[in-house]
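Enquirer: Return atomic coordinates for the entry below.
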Amino acid sequence: MKPIRVIGIGNNMAGDDALGPLTIQAMKAKPLDDVELIEAGMSGLRILDVMKGADVVILIDAVRSGRIPGTIHRLVIPDDLGLLKQSAWNSGATSTHGFGLGETLTLSHTLGTLPPNTLVYGIELSHTNIGTDVSSSVKKAIQSVVSTIKKDVEAYLCMNSNS
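Expert: Modelled structure (predicted):
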């Protein structure tokens, strides 16, 4: 079986933008077998290299789409690339990653390098103030995302246990 990678994107020093790495840290407390947990920082195009060779990739990032802070978005890629590009995962919006996640995944899809099972979890952020803590609504959402990712991984492993 090819690797399963869960990748947290974000800036640990910018309030709610730390949610990707914080999700990975929460998952490391009770890691799953056969799952690589990666804190990617503010990677932009580096995500393409981190995804290479994986069969399953689950990305976690902050999003700003105008919904209530802590709202969780779950997107299946490539089906939901249009939705991804409409939100703040696109560098033309408010991404802190330079080349936005939407653009990066669109490029991967275009190049034919997108892992066959790619999910994106976005958590609606409240603030990105440097040196501040993550908001309580985002902390609650992180725990929910951790639980849901574990279910996604278990479902994938069950579906592919005979291969």
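Enquirer: okay, CA-based contacts and neighbour counts for the rest of this
Expert: Noted.
Enquirer: what's near enough to touch residue 117?
Expert: The contact partners of residue 117, by CA atoms under 8 Å, 6 or more residues apart in numbering, come to 55, 56, 57, 77.
Enquirer: any idea how far residue 22 is from it?
Expert: The gap separating residue 117 from residue 22 is 23 Å, by CA to CA, to the nearest Å.
Enquirer: Could you do residue 32 as well?
Expert: Residue 32 sits 16 Å away from residue 22, going by CA to CA.
Enquirer: now the contacts of residue 117 in CSV, with secondary structure?
Expert: Converted to CSV, the contacts of residue 117 look like this (DSSP: H, G, I helix; E, B strand; the rest coil):
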residue, secondary structure
55, coil
56, strand
57, strand
77, strand
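Enquirer: Compare those and tell me which has the most neighbours.
Expert: When neighbours are counted by other CA atoms under 10 Å, residue 57 leads the contacts of residue 117 with 26 neighbours.
Enquirer: just the helices in this structure please.
Expert: 19-28, 46-51, 81-86, 101-111, 136-159 (DSSP state H).
Enquirer: Which of the ones you listed has the highest mean neighbour count?
Expert: Of all the helices of the chain, helix 19-28 carries the top mean neighbour count, a mean of 22, counting by mean count of other CA atoms under 10 Å.
Enquirer: quick one, what contacts the nearest residue to residue 23 once chain neighbours are set aside?
Expert: In space, and not counting its chain neighbours, residue 23 is closest to residue 142: 5.8 Å by CA to CA, 6 or more residues apart in numbering. Contacts were defined as CA under 8 Å, 6+ apart; by that measure residue 142 touches 19, 22, 23, 123.
Enquirer: among those, which two are most distant?
Expert: 22 and 123 (11.9 Å; CA to CA).
Enquirer: about what we covered before: and of the helices of the chain, who's closest to residue 4?
Expert: Among the helices of the chain, the nearest to residue 4 by CA to CA is helix 136-159 (8.0 Å).
Enquirer: and this one, so I can compare the two:
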Amino acid sequence: MIQERYGPEVELCDIGSGGLALLDHLHSQELMIVVDACFQGKPPGEICVMEPNLDTQTMDVTSVHQIGPLETLAVAKRLFQEKMPQRILLIIVETNGIDDKTEKAACQQVVAILDMEIEAWQRNHITSIGK
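Expert: From the prediction side, this is the model:
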């Protein structure tokens, strides 16, 4: 199960389809990784990984939510600067027209990205604590 995969220093949250619920998870953390389903007209299961520049990022990603994570984070940066994570990574998965096999493969790719990013964060976090 993914909840036990990364240890107690990593918080995993399912905010459902309410993009604004992301605001409740801003705690000035070192790293926030947001995984979101979207409709961009790309091939089903295609994954885009980005570190959005919330000052200039265009909102050209259509989330499956009423307001997507990019919009939420851009607003939060202006209203709650003190709560913003130091680094934000957005993993966007094209879900329009996705079938079960492609969805499973995309989920495996997302977990691999999470593994890599969280492992790198943990290495850097341990290194910075030791200094």
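Enquirer: How close are the two chains, by TM-score?
Expert: For these two chains in superposition, a TM-score of 0.82 is obtained (TM-score structural alignment, normalised by the length of the second structure); 125 aligned residues with a CA RMSD of 2.2 Å.
Enquirer: how about the helices of the first structure in CSV, adding distance to residue 73 of the first structure?
Expert: Shown next, in CSV, are the helices of the first structure (distance: least, CA to CA, whole Å):
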stretch, distance to residue 73 of the first structure
helix 19-28, 13
helix 46-51, 19
helix 81-86, 10
helix 101-111, 14
helix 136-159, 10
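Enquirer: Between these, which one is closest to residue 71 of the first structure.
Expert: Comparing the helices of the first structure under CA to CA, the one sitting nearest is helix 136-159, at 7.1 Å.
Enquirer: That closest one vs helix 19-28, what angle?
Expert: Inter-element angle recorded for helix 136-159 of the first structure and helix 19-28: 60 degrees (by axes from the mean of the first three to the mean of the last three CA atoms, to 10 degrees).
Enquirer: so how far is helix 136-159 of the first structure from its chain's centroid?
Expert: 11 Å (CA atoms, centre = their mean, to the nearest Å).
Enquirer: cool, stretch 65-77 of the first structure as well?
Expert: Distance of stretch 65-77 of the first structure from its chain centroid, counting by CA atoms, centre = their mean, is 11 Å.
Enquirer: what residues does that stretch touch?
Expert: By CA under 8 Å, 6+ apart, stretch 65-77 of the first structure touches 83-84, 87-88, 117-126, 137-141, 145.
Enquirer: From residue 113 of the second structure, how far off is the spatially most central residue of the second structure?
Expert: Closest to where the C-alpha atoms of the second structure average out (CA atoms, centre = their mean) is residue 34, at 1.2 Å. Distance from residue 34 of the second structure to residue 113 of the second structure, counting by CA to CA: 12 Å.
Enquirer: and if you look at residue 121 of the second structure?
Expert: Distance, residue 121 of the second structure to residue 113 of the second structure, using CA to CA: 12 Å.
Enquirer: quick one: what's aligned to residue 31 of the first structure in the second structure?
Expert: When the second structure is aligned by TM-score structural alignment, residue 31 of the first structure is paired with residue 5.
Enquirer: Run a quick neighbour tally on that match.
Expert: Look at residue 5 of the second structure: counted by other CA under 10 Å, it has 10 neighbours.
Enquirer: same check, this time on the one 10 residues further on
Expert: Using other CA under 10 Å, residue 15 of the second structure is surrounded by 13 other residues.
Enquirer: OK, contacts around it?
Expert: Here residue 15 of the second structure is in contact with 21, 22 (CA under 8 Å, 6+ apart).
Enquirer: What of residue 63 of the first structure?
Expert: Shown in contact with residue 63 of the first structure (CA under 8 Å, 6+ apart): 87, 88, 89, 122, 123, 124, 125.
Enquirer: so how far is residue 20 of the first structure from the fifth one?
Expert: Spelled out, it's residue 123 of the first structure. From residue 123 of the first structure across to residue 20 of the first structure, the span is 9 Å (CA to CA).
Enquirer: and for these two, which residues touch both?
Expert: Counting by CA under 8 Å, 6+ apart, the common neighbours of residue 123 of the first structure and residue 20 are 60, 61, 62.
Enquirer: What's the match for the last one in the second structure?
Expert: Using TM-score structural alignment as the criterion, the counterpart of residue 62 of the first structure in the second structure is residue 37.
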